[in-house]
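**Student:** Predicted coordinates and the sequence they were generated for:
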Amino acid sequence: MLTVIIPVYRNADAALRLARTLISQSLPDGHSLEIIAVDDGSGDNTAERLTQAQIPLLRVITLSENRGRAAVRNLGAKVALGEILAFIDCDCLPQSHDLLARHVAMLSQGCVASCGPTSGREKGFWGRYQEAASRRRQKQYENGVPYAGTTANLAVLASAFFSVGGFDEGYRHYGFEDRDILIRLSRIGEVVWCAEATMQHLDLLTIKSVLVKMQRAAGPSAEKFSGDHADAYRALGFSALDTRLHPWLKALGYVTAPLVRKAGLLDRVLDQRWVPYSVAAASVKTLSALAFLQGTMVTNQECSLGKQR
């Protein structure tokens, strides 16, 4: 059996859409499907809507309080019946009817985990930007970096998942919990990249939403990851932007803070024909780096660009 685990927080529509799509996935002979949606203390009618939908194969688990992505995924894994666990974010959809089968095929060849690319829904700048990000991740895998994937599109042997202790629930805030578990999985077996198993990310991106995530990831999660995996943190390039490690960078953070706060104005021009994609992408990458740098200067999770779970 294969169990798909979907973390949900105040997004019943997306979770229902994903669950309905998953039940039409084709699986290899001898494999059945189970879907578990874990409501991470939404505090609204999310769990009720998921239950009332009565989608075949879907089980709904509800937490009374918000515990974060790592804890939610662990809870889903603990009650799962599958020998294979697939983790998919609720704002994503498989791009093919055999995405799960492709992950199963990879796992049947002896690896412990299979990651796949993620594409965007937009056809303009943000679509190209997300596809470029996936290509960079694939290249990292090809260059021997097994922790380049994300838990938006991950399948893992349940035995391997529990062998490494599941997700580290110390990653209570946004970011780095996926890289952490992939590093630990790579120590007990092979983590592979399944280029044919593409997941589509349905959220519409804006420059502000991207920069908020970068600032949030730079907080406690990045600090924990840098302590747990200093070499990986350095190899990924985050160490060079961390003011906790390089206090002199704070001056750059203060000087560029107004630029990051006003970055939302870029959304008006990113898709304009007169703006070369290379220039737009370089601008977003630079602003993302500055947002991360500034996030390392914030001592709490109220980042300067706004709130985000």
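**Tutor:** Now that the structure is in, tell me what you want to look at. Since we're looking at a predicted model, the values are computed, not measured.
**Student:** From now on I want contacts and neighbour counts done on CA atoms only, so please keep to that.
**Tutor:** OK.
**Student:** Which parts of the stretch 101-250 of the chain are strands?
**Tutor:** 113-115, 118-120, 153-157, 191-193, 199-201 (DSSP state E, counting those that start in this stretch).
**Student:** Could I get those in a markdown table, plus columns for distance to Gly253?
**Tutor:** Below are those laid out as a markdown table (distance: least, CA to CA, whole Å):
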| stretch | distance to Gly253 |
| --- | --- |
| strand 113-115 | 34 |
| strand 118-120 | 30 |
| strand 153-157 | 33 |
| strand 191-193 | 35 |
| strand 199-201 | 30 |
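**Student:** before we go on, here's another structure to hold up against the first:
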Amino acid sequence: MISILIPTYNYNITRLVAELHRQALDTYVDFEIIVIEDGSTPFLEENKTVNNFEFCRHIILSENIGRSAVRNKLADEAKYEHLLFLDCDAEVCSEHFVEKYISFCKEKCVVIGGTAYEPNENNPQFSLRLAYGRQREARNATERDRNNFSTFNFLISKSIFDTVRFDENIHGYGHEDMVFGHQIHLLGYDYIQIENPIIHKGLDDNDTFLIKTREATLNLYKLYKTGRYPFLTEESKLLHSFVRICKLGLTRLFAYSFDQLQSVLEHKLCSSSPSLRLYDLYKLLFLCKTSIEK
């Protein structure tokens, strides 16, 4: 009936698996839970206990194969027609989480459950990640962007997945989900948006989040320059703005502005109340800087 698939890297997965296993048993449907350790070693011994749960498997990869490849491998390992992909740094916050997804397992579909954040989490070390998550990710089903596909928490029919699959040519951090989501739309499928979020627990501190932001922005630029993904300029607001700046001949000015403003912007973005408008500007200036250097 349903295969619950969790790629794992440097995270203790035992609590999440235990809750998913309990809920899946209560549905009285056929299920399996597969965890793939993508070349990580912290929490390895703890995560091996996943094998003690009935219908659960913990697979260890000796090397990290990347975000796209590990999800494709999970799908290859799955034996049921519906695949529920979850990120490892999640916490189930509803007693009916699995049950809600089971109700869609009678049809060919792509279902997105959503993301939530702890309402009482206000540690200033995570202020930027929390601001971004709460304002851009933790949206009701009716408010979510049609083009904003997230791998954090979604159900997909195996027959659809096998037609699309994650693009393993995409290396580095970020935007493999955007490409995957676009391919789903090309097949003629829309996402079914439902209220079935899980809590994002593995928060990056401000400095780490900015590092990942630069990595993801660099990856976006690399994808754009390959010419294989022409739709990115329409589906990425960041890339759309960048192309307009290039046409106006302002790229070098924006790149120079990044050099001059980087430390000031990062100081403000790491404050207790960061502005996402400044965050968007930071990414745009960095993208211009990247294009000049490359």
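**Tutor:** Looks like it arrived, so ask away. The shown structure was predicted, so the numbers you read here are calculated from the model rather than taken from an experiment.
**Student:** What is the neighbour count of the aligned partner of Ser119 of the first structure in the second structure?
**Tutor:** Ser119 of the first structure maps onto Ala116 in the second structure, with residues paired by TM-score structural alignment. Neighbour count for Ala116 of the second structure, taken as other CA atoms under 10 Å: 22.
**Student:** Please determine how far Ala116 of the second structure is located from Ser40 of the second structure.
**Tutor:** As judged by CA to CA, to the nearest Å, Ala116 of the second structure and Ser40 of the second structure stand 26 Å apart.
**Student:** if I pick the residue lying closest to Lys224 of the first structure once chain neighbours are set aside, what's in contact with it?
**Tutor:** The shortest distance from Lys224 of the first structure to any non-neighbouring residue, by CA to CA, 6 or more residues apart in numbering, is to Tyr171 (7.5 Å). Applying CA atoms under 8 Å, 6 or more residues apart in numbering, we find Tyr171 of the first structure in contact with 68, 70, 177, 220-221, 224.
**Student:** Then Asp39 of the first structure?
**Tutor:** Contacts of Asp39 of the first structure (CA under 8 Å, 6+ apart): 7-10, 46-47, 60-63, 72.
**Student:** Likewise for Tyr173 of the second structure?
**Tutor:** 67, 212, 215-216, 219.
**Student:** Give me the buried entries from the residues you listed.
**Tutor:** Neighbour counting over the contacts of Tyr173 of the second structure (16 or more other CA atoms under 10 Å) leaves 67, 216, 219 as the buried ones.
**Student:** Let's have those in CSV, adding distance to Leu253 of the second structure.
**Tutor:** Listed next are these as CSV, based on distance: CA to CA, whole Å:
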residue, distance to Leu253 of the second structure
Arg67, 34
Ala216, 22
Asn219, 22
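**Student:** Out of these, which is nearest to Asn147 of the second structure?
**Tutor:** Ala216 (17.4 Å; CA to CA).
**Student:** roughly how far apart are the closest residue to that closest one other than its chain neighbours and Asp167 of the second structure?
**Tutor:** Distance criterion CA to CA, 6+ apart; nearest residue to Ala216 of the second structure, sequence neighbours excluded, is Gly174 at 4.6 Å. According to CA to CA, Gly174 of the second structure and Asp167 of the second structure sit 12 Å apart.
**Student:** the more surrounded of the two?
**Tutor:** Legend: neighbour count by other CA under 10 Å for Gly174 of the second structure and Asp167, higher for Gly174 (18 against 15).
**Student:** before we move on, which element is the closest residue to Ala53 of the first structure other than its chain neighbours in?
**Tutor:** Distances taken as CA to CA, 6+ apart place Leu16 nearest to Ala53 of the first structure, at 7.9 Å, with adjacent residues excluded. Here Leu16 of the first structure sits within helix 12-22, counting by DSSP states H and E.
**Student:** Toward the C-terminus, what is the element adjacent to that helix?
**Tutor:** For helix 12-22 of the first structure, the following helix or strand on the C-terminal side (DSSP H and E) is strand 33-39.
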